[in-house]
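[1] turn this into a structure:
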Amino acid sequence: MNWLTDITPPGIKKMFRAQDDQQALWTRCPSCEQMTFNRDLEAEQMVCPNCGHHHPITPVMRLFHLLGEEWERLELPETPDDPLKFKDTKPYPARLKDYRKRTGERDALVVGKGMLGERAAVVAVQNFKFMGGSMGTAIGEGLLTAADAAVDAGAALIVVTASGGARMQEGILSLMQMPRSTIAVQKVREAGLPYVVILTNPTTGGVTASYAMLGDVHMAEPGALIGFAGPRVIEQTIREKLPEDFQKSEYLLDKGMLDRVTDRREMAAELGNILSVLMAPTGAVQRELPEPIAEATTQPANDAAPEAAADELPKAAE
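    This next block holds a predicted model:
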């Protein structure tokens, strides 16, 4: 406590505490600068009711809004905390400990399974608040686990991306997750199941260069930044001014790189419609043709009973 705090009158202290409490109840939109009551913002799935700006959302909240109340969390394999003994301004294990305390998650991926309408789905969600959603061995293992779960359950695999790219603290091990995540996608494809990607703000780096662009269907939230290198890096490299909406989801939709740009509040319904086209309802039994019809369709009409056809011909006169 400093000298200024010591001499501050109790009334002034109370006023500042009241302001802090008020700020905890309200959120200012960075797009329209309007204040929204947090309870109202959460009811809108963290989408600004004034301008439609999509605020960050936690993985658990996203899974709840996509899969409903009865979704089940998948346990992901634990990976080594410091395989390369890496240290920058602080040791890598210390960074992990800090982010685990902030987010309550072990790493930057949360996987849940449940139902989207009448279709089973496994949904893997990246958490940008955990080291920028960076891709390390934990995400690689998590995606392989999600793919195996989808194949075992005959479910669609849906990945919600949010990442700044590879995790530098894991070096080459991080880059190895690009082919490993591709293997995860291939497992789902070989099983004949859909793989859908939802790109959110931001999706960049090695994530964009691997599993984020391998979907059967690519969807994105409005205004999401999507690309490999960021626009600032590109401008400095080519020394040219880029279009204002360059690498935004609407720009990529116009250029044919995305299939849909969908408001978060409509995402569950949109995904349900897409999965209803790509796969049969979970638990549905494929109806077989009745036996007589199945037999009739196995041989052409012209080949039916040649002996009987010969009997119908007039006999030659003796």
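[2] drop to CA atoms for contacts and neighbour counts, all remaining ones
    OK.
[3] how about the residue nearest the centre of the chain, what does it touch?
    Residue closest to the average C-alpha location in the chain (CA atoms, centre = their mean): Val160, at 1.0 Å. By CA atoms under 8 Å, 6 or more residues apart in numbering, the residues touching Val160 are 123-126, 197-200.
[4] quick check, nearest of those residues to Thr145?
    Within these, the smallest distance to Thr145 is 9.8 Å, found for Ala124 (CA to CA).
[5] Proceed likewise with the subsequent sequence, for comparison:
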Amino acid sequence: MNWITNYVRPTINSLFSRREVPENLWKKCSECGTMLFHRELAENLNVCTSCGHHMAITPRARFEALFDNGAFAEVKVPEPIADPLNFRDQKKYTERLKAAQRSTAEKEAMLVAEGEIGKTPIVAAAQDFTFMGGSMGMYVGNAIIAAAERAVELKRPLVLFSAAGGARMQEGILSLMQMPRTTVAVEMLREAGLPYIVVLTHPTTGGVTASYAMLGDVQIAEPNALICFAGPRVIEQTIREKLPEGFQRAEYLLDHGMLDRVTPRTEMRDELIQILRMLLGLEPALKGDLPAPAPVENEVDGKAAKSGA
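    Here you go, the predicted model:
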């Protein structure tokens, strides 16, 4: 046995060989091209630290940043029939569902949870665009109804984060039926006198925009989110005219009265706490969850003077 070949050379190669860097340590911003370290990006809620571009974020990660100490309890959603129409295009619908479940590690396109933000109890629902484009099928309809019923039961406001490409074509008319169903769910909140706040994220389109996503008591959007029924390309092809710059983006809709606020994701939690407590008639929340400093009397030149602790 040649010890130089079998031992010395492999040892030297292992010491000086180039180490492979995992590909998932860095992510490139699609807007400005900046390479972002994954931990820094996650701490900034998937918002580019260079240009402020809002990248996609999963409902679970959003809730961990939204709720106090990241603690929340999932609300059970009734499961519909998996493939009511036995739909098949290039693949079976059931195969597409299983692939989406594997890639996202989630059951469906919407997550419903309950917890507290700024010590204000709420029910929240969020769509996952990475799950078949966040499309609205029977499960999403059931999720919104479950969220509304839970909010009414607990007498809590409902906050919904929308992100969808529209109705789910694999469920045909059954997906379109979720538009009136979710509208009725929102009406349940109105009758109970409970606030319903919608946060529209990129993109929110199609039947989702034509139903529950535009029925909030307060409509907030993330910067530069595409919010529309028919997309700008379809409209341009139909009317054969060039659309205005930024057409159907959040800032454009804010200027034209369709939104109440456009708020960056990193400021969304504080914004929601303030609005919710205002709508519920509660005292404003204190930063850092600390009590207000009590005045302390100090003797200055024989006179009592009050100063903050």
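[6] could I get the TM-score for this pair?
    Once superposed, chain against chain, the TM-score is 0.84 (TM-score structural alignment, normalised by the length of the second structure); 268 aligned residues with a CA RMSD of 1.5 Å.
[7] just give the nearest non-adjacent residue to Glu44 of the first structure, would you?
    Leaving aside its sequence neighbours, Glu44 of the first structure sits nearest to Arg265 (CA to CA, 6 or more residues apart in numbering; 6.9 Å).
[8] the residue nearest to the centre of the first structure -> the second structure?
    Applying TM-score structural alignment, one finds that Val160 of the first structure aligns to Phe161 in the second structure.
[9] pretty sure that match sits in a strand.
    Yes - Phe161 of the second structure: assigned to a strand according to DSSP: H, G, I helix; E, B strand; the rest coil.
[10] quick one: the strands in the stretch 1-150 of the first structure?
    For the stretch 1-150 of the first structure, the strands defined by DSSP state E, counting those that start in this stretch cover 26-28, 35-37, 72-73, 109-116, 119-126.
[11] can you tell me which of the ones you listed is nearest to Glu270 of the first structure?
    Nearest of the strands of the stretch 1-150 of the first structure (CA to CA): strand 109-116, 9.9 Å.
[12] Ile273 of the second structure contacts Ile117, correct?
    Yes - look at Ile273 of the second structure against Ile117 with CA atoms under 8 Å: they come within range, at 6.5 Å.
[13] between those two, which one's more packed in?
    Per other CA atoms under 10 Å, whichever of Ile273 of the second structure and Ile117 has more neighbours is Ile117, with 23 against 19.
[14] what's the distance between that one and Phe131 of the second structure?
    Here the criterion is CA to CA, to the nearest Å. By it, Ile117 of the second structure lies 26 Å from Phe131 of the second structure.
[15] Asp68 of the second structure now?
    26 Å.
[16] which one of these two has more residues nearby?
    Neighbours were counted for Asp68 of the second structure and for Phe131 using other CA under 10 Å; Phe131 has more, 24 against 17.
[17] contacting residues for the more buried one?
    Here Phe131 of the second structure is in contact with 100-101, 104, 108-109 (CA under 8 Å, 6+ apart).
[18] by neighbour count, which of those wins?
    So for the contacts of Phe131 of the second structure (other CA under 10 Å), the most neighbours sit at Ala109, 26 neighbours.
[19] any chance of the strands of the stretch 1-150 of the first structure in CSV, plus distance to Ala294 of the first structure?
    Shown next, in CSV, are these (distance: least, CA to CA, whole Å):
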stretch, distance to Ala294 of the first structure
strand 26-28, 64
strand 35-37, 63
strand 72-73, 42
strand 109-116, 34
strand 119-126, 29
